[in-house]
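> Test case, fold it:
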Amino acid sequence: MTVPAFYPIGIPGHPWTDAEKAEWLSRQVRQRSYQADVLDAVEPLREHFDVVEYGCVVYGDERFPLLAIRNRWGDALPTVLVTGGVHGYETSGVHGALHFLTHHAAAYAGRVNLLVAPCVSPWAYERVHRWNANAIDPNRSFREGSPAQESAALMRLVAPLRDRVLVHIDLHETTDTDESEFRPALSARDGKPFEPGEIPDGFYLVGDTENPQPEFQQAIIAAVAKVTHIAPADGNGEIIGSPVVAPGVINYPLAQLGLCASITNARYTTTTEVYPDSPRATPAQCNMAQSAAVCAAIDHALGQQAAVK
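Next comes the predicted model:
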């Protein structure tokens, strides 16, 4: 059943024009600091890692340097890409990446080349929003000629490494505001009816329909289950409208949808989804779950490489 959803901007059934997008932008309020939460947190990492400024997001008079963190690379080592904050409001994606860098990344020195972009969308991070300032979802914009500055900058960074990446894990959240704000806003922006969904209670993964790697996904689920609970399937055997193919795992056609996890030719790719609004999870647990997922992803891939040698 399709239920009309009231959204305070636009006319139902009519896609937004520039006027509606400008009205939407005028309502966005800065709620936290990228400088304090991300840039300042990266500073202590410079002692042990290389910090690369790979671009700059500019909206009006606001400028946000985009940072990536690398360990000391070896030519023969496999490369692991970790991305967070593609959706700026998904807090543990950012802080989970930073948690991994602070607590676990050193253990992979001499084993993998790490490249971590902890906050791909800093403007949205500060506004606690899914979209960028142009009302564009960066995680549907990872394709040639991307309209999103954030997506285009990350793709430029990764382009020379596309064939060297063994693992890409993209850190996300599914929150209650997906259903209360962001999906209604999407329907209003595109002039489409809003169809209510169900928010899953727990952690899950989104693999690639074209390259599902089920053992890889299950290794991550097993590791994260020690930190926080795994989302069950709903009454239709689905999570957010997609069939559950294994406990806590669904698949999307990543490249077709322009999703971040499609930007390399990595053998192992996944998107994490933590549920921070659960009464059974704390912010610290969510960060640790993201970090545990990264470690499990790397460990599984290295184990598989060793097994075939």
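
> going forward, measure contacts between C-alpha atoms and count neighbours the same way
Fine.

> Which parts of the longest helix along the chain count as buried, going by neighbours?
Longest helix of the chain, by residue count under DSSP state H: helix 283-307. Residues 285-302 are the ones in helix 283-307 that count as buried (16 or more other CA atoms under 10 Å).

> hey, where'd the strands end up in the stretch 51-200 of the chain?
Assigned by DSSP state E, counting those that start in this stretch, the stretch 51-200 of the chain shows strands spanning 62-70, 79-84, 113-117, 165-173.

> Let's compare: structure for the following, please.
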Amino acid sequence: MSKVRTEDIIKSFDLELISGEEGVHKPITTTDISRPALELAGFFNYYPAERVQLLGRTEIDFSGRLLKSERKERMELLCNDITPAIVISRGLEIPKELIESSERNSVPLLRTSMKTTRFSSKLTNYLESELAPTTAVHGVLIDIYGIGVLLTGQSGVGKSETALALIKRGHQLVADDCVEISEIEENMLVGSPPPLLKQLLEIRGLGIINVMTLFGAGAVRSSKKITLSVHLELWDEQKHYDRVGLDEDKVKIINTEIPKLTIPVRPGRNLAVIIEVAAMNFRLKNMGVNAAKQFTERLAEVIQNGSDQDTIT
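Reported below is the predicted structural model:
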């Protein structure tokens, strides 16, 4: 898991650093955010100290009603050694005891002018994106009619050439050669290119081309949700390939499984058209139209009718 540090959220959200500057290098390891209401009331039994602590108008107003000794004690407990940051929203005035405790325990005390709920939402989205489990896959990611198709296969099988043909047909390149994949939430994979390879496509014998320069801004995109994997492999005469489409293979990437198609490659096959149709067929299946299932049902009906006629005669 990639790490985010307190200094990163300070820069990303332009937060005001009030005190505890020595702790700005602390790592943030969870996407959860805590609003320590019960803790300010004195209940620290289950205090999630590893989370970013967010204090809004309610928490600050309540702390102002505490006795000075109570406020000092609870602010000291809030500033735990592992607490990455305490953020005050709405630009509110900060209790002196909290400033002193944060400085003493090197817990960064930050302030934002944003409303509490809005800041909480923005910070959660940011942390979920930055802390999402990630991996890298050798392949090509293409957006075909809104379907994120991940092309995989051994080097030289024709992934990039197929991608080029798909781009010529009006589809969009996301990444070539290396696809960085993040699981931003349960059962959702998002692929993007490494910064060095962004908008680039490598064609053997031709070299590296810039897709956006050649085909325009509409031919590329920066990221895409991955919903279908297509594996290209050299045709094996000894291997049985699905000819009906009832078999549904899956491939697991990080913790998410997505449908996988295996397409054999040999001279004369138009892979771009096949993959384009595979994406359209995948969309139809998601809409409840399954041609393979309809065919088997018709076949079973024909067999049953034939059997009934034989019985009669």
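
> Any chance you could compute the TM-score here?
Superposed pair, TM-score by TM-score structural alignment, normalised by the length of the first structure: 0.28. Supporting alignment: 122 aligned residues with a CA RMSD of 4.8 Å.

> winner for burial among the strands of the stretch 51-200 of the first structure?
Among the strands of the stretch 51-200 of the first structure, the stretch with the highest mean neighbour count (mean count of other CA atoms under 10 Å) is strand 165-173, at a mean of 27.

> sorry, back to before: now tabulate the strands of the stretch 51-200 of the first structure in a markdown table and tack on distance to Gly55 of the first structure.
Shown next, in a markdown table, are the strands of the stretch 51-200 of the first structure (distance: least, CA to CA, whole Å):
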| stretch | distance to Gly55 of the first structure |
| --- | --- |
| strand 62-70 | 5 |
| strand 79-84 | 15 |
| strand 113-117 | 11 |
| strand 165-173 | 19 |
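
> quick one, helices of the second structure?
Secondary structure of the second structure by DSSP H: the helices cover 6-13, 37-40, 57-63, 68-78, 96-104, 116-130, 159-168, 211-215, 271-286, 291-312.

> Which one of those helices lies nearest to Leu189 of the second structure?
Closest of the helices of the second structure to Leu189 of the second structure is helix 116-130, at 11.3 Å (criterion: CA to CA).

> Report the buried residues of the closest one.
For helix 116-130 of the second structure, burial by neighbour count (16+ other CA under 10 Å) applies to 116, 119-120, 123-124, 126-128, 130.

> which secondary structure elements does it contact?
When contacts are defined as 3 or more CA pairs under 8 Å, 6 or more residues apart in numbering; DSSP states H and E, helix 116-130 of the second structure sits against strand 52-55, strand 178-185.

> from those strands, which stretch is densest packed?
strand 52-55 (a mean of 22).

> Which strands or helices does it pack on?
So strand 52-55 of the second structure, by 3+ CA pairs under 8 Å, 6+ apart, packs with strand 33-34, strand 86-88, helix 116-130.

> go with 7 Å
For strand 52-55 of the second structure, the contact count by 3 or more CA pairs under 7 Å, 6 or more residues apart in numbering; DSSP states H and E identifies strand 33-34, strand 86-88 as packing neighbours.

> thinking again about what came up before, could you dump the helices of the second structure to CSV with distance to Met188 of the second structure?
Compiled in CSV, the helices of the second structure are given as follows (distance: least, CA to CA, whole Å):
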stretch, distance to Met188 of the second structure
helix 6-13, 24
helix 37-40, 33
helix 57-63, 35
helix 68-78, 35
helix 96-104, 38
helix 116-130, 12
helix 159-168, 23
helix 211-215, 27
helix 271-286, 16
helix 291-312, 26
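
> Out of those, which is closest to Leu232 of the second structure?
Judging these by CA to CA, what sits closest to Leu232 of the second structure is helix 159-168, at 7.5 Å.

> wait, Thr270 of the first structure sits on Val206?
Yes. Contact criterion CA atoms under 7 Å: Thr270 of the first structure and Val206 qualify, at 5.7 Å.

> Just want to know which of the two has more residues nearby.
With neighbours defined as other CA atoms under 10 Å, Thr270 of the first structure and Val206 compare such that Thr270 has more, 30 against 25.

> and the more buried one, that one's in a helix?
No. Counting by DSSP: H, G, I helix; E, B strand; the rest coil, Thr270 of the first structure is not part of a helix but strand.

> Need the contact partners of stretch 147-166 of the second structure.
Outside stretch 147-166 of the second structure, the residues that touch it by CA atoms under 7 Å, 6 or more residues apart in numbering are 138-143, 176, 201-203, 224-234, 271-272, 279.

> at 6 Å instead, please
Here stretch 147-166 of the second structure makes contact (CA atoms under 6 Å, 6 or more residues apart in numbering) with 139-142, 224-233, 272.

> Buried residues of that stretch, list them for me.
By neighbour count on 16+ other CA under 10 Å, the buried set for stretch 147-166 of the second structure is 147-153, 157-164, 166.

> nearest to Gln53 of the second structure, of these?
Nearest to Gln53 of the second structure, judged by CA to CA, of those is Gly148 at 37.0 Å.

> before we move on, the earlier item: which ones among the contacts of stretch 147-166 of the second structure are found in strands?
Among the contacts of stretch 147-166 of the second structure, DSSP state E puts 140-142, 224-226, 228-233 in strands.

> Tabulate those residues (JSON lines), appending neighbour count.
Below are those laid out as JSON lines (neighbours: other CA atoms under 10 Å):
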{"residue": "Val140", "neighbour count": "25"}
{"residue": "Leu141", "neighbour count": "33"}
{"residue": "Ile142", "neighbour count": "28"}
{"residue": "Lys224", "neighbour count": "22"}
{"residue": "Lys225", "neighbour count": "21"}
{"residue": "Ile226", "neighbour count": "21"}
{"residue": "Leu228", "neighbour count": "22"}
{"residue": "Ser229", "neighbour count": "22"}
{"residue": "Val230", "neighbour count": "22"}
{"residue": "His231", "neighbour count": "18"}
{"residue": "Leu232", "neighbour count": "19"}
{"residue": "Glu233", "neighbour count": "16"}
